[in-house]
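1. coordinates only, sequence not included:
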């Protein structure tokens, strides 16, 4: 199941019902299983996974990809919400992550 989430296209993330159907169980049972093992719902896990993918890409980014481009590649469409949630997740703004890896153009 986790492999399916990791392989999911961020642009077309699966729904809880789709994941449950693929696992051959109910959405409620899948939710309980995720909560008991990971401490997160399946959708929270998927969202955390996507945030970690964005953070990894920001940390490796030496090109001029914008934060917005990276975020949308991973299925985050509302940039204002993305920035607030990113800060909540990592304790810094996405731009703070980039500042540490990109040289300044001074």
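-> Right, received. Where do you want to start? Nothing here was measured: the structure is a model prediction, and the numbers come from that model.

2. when you work out contacts or count neighbours from here on, use the C-alpha atoms and nothing else.
-> OK.

3. next SSE downstream of the lengthiest helix in the chain?
-> Ranked by residue count and defined by DSSP state H, the top helix of the chain is helix 42-60. Sequence-wise, the next helix or strand downstream of helix 42-60 (DSSP states H and E) is helix 67-73.

4. want to compare, so here's the second one:
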């Protein structure tokens, strides 16, 4: 048994409908996305989508979306944030309440967005 097979033993295979939901989220993360949109993309009920996101990915669909967006903002700030306003980057990724965005960002990355930009300038 090789290391790839060993790594896969502890993880259940993600169902196709969850892969569709994740792909939909990745492709439309900058736009307003509702649970209804995710349901339609996956082709399953809201309850099934919610339960299986938790089961296979460890988070709800909405938290998955939020984390994906926060990661995208962080990547944009690290790559070129010094040339762009933090608020503009956040809004481009669907964050319209900037105070909440900043709090969520700090909670996930343990630093405020401006620190990320500052660090990207020094590297």
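-> Structure's in. What do you need? Since the structure is predicted, the reported quantities are computational estimates derived from the model, not experimental observations.

5. thinking again about what came up before, so which bit of the second structure is the longest helix of the first structure matched to?
-> Mapped onto the second structure using TM-score structural alignment, helix 42-60 of the first structure spans residues 61-79.

6. what comes up buried for that stretch?
-> Neighbour counts using 16 or more other C-alpha atoms under 10 Å place 61-62, 64-74, 76-78 of stretch 61-79 of the second structure among the buried residues.

7. same question for stretch 100-120 of the second structure.
-> Buried-residue list, stretch 100-120 of the second structure, by 16+ other C-alpha under 10 Å: 101-102, 104-105, 112-113, 116-117.

8. now do the same end-to-end measure for it.
-> Length of stretch 100-120 of the second structure, first residue to last, C-alpha to C-alpha, to the nearest Å: 23 Å.

9. what stretch of the first structure does that stretch fall on?
-> Mapping stretch 100-120 of the second structure onto the first structure (TM-score structural alignment) gives residues 81-101.

10. mean per-residue distance, the match of helix 42-60 of the first structure versus the first structure.
-> Taking mean C-alpha distance after the TM-score superposition for the first structure, the mean distance separating stretch 61-79 of the second structure from the aligned residues in the first structure is 0.3 Å.
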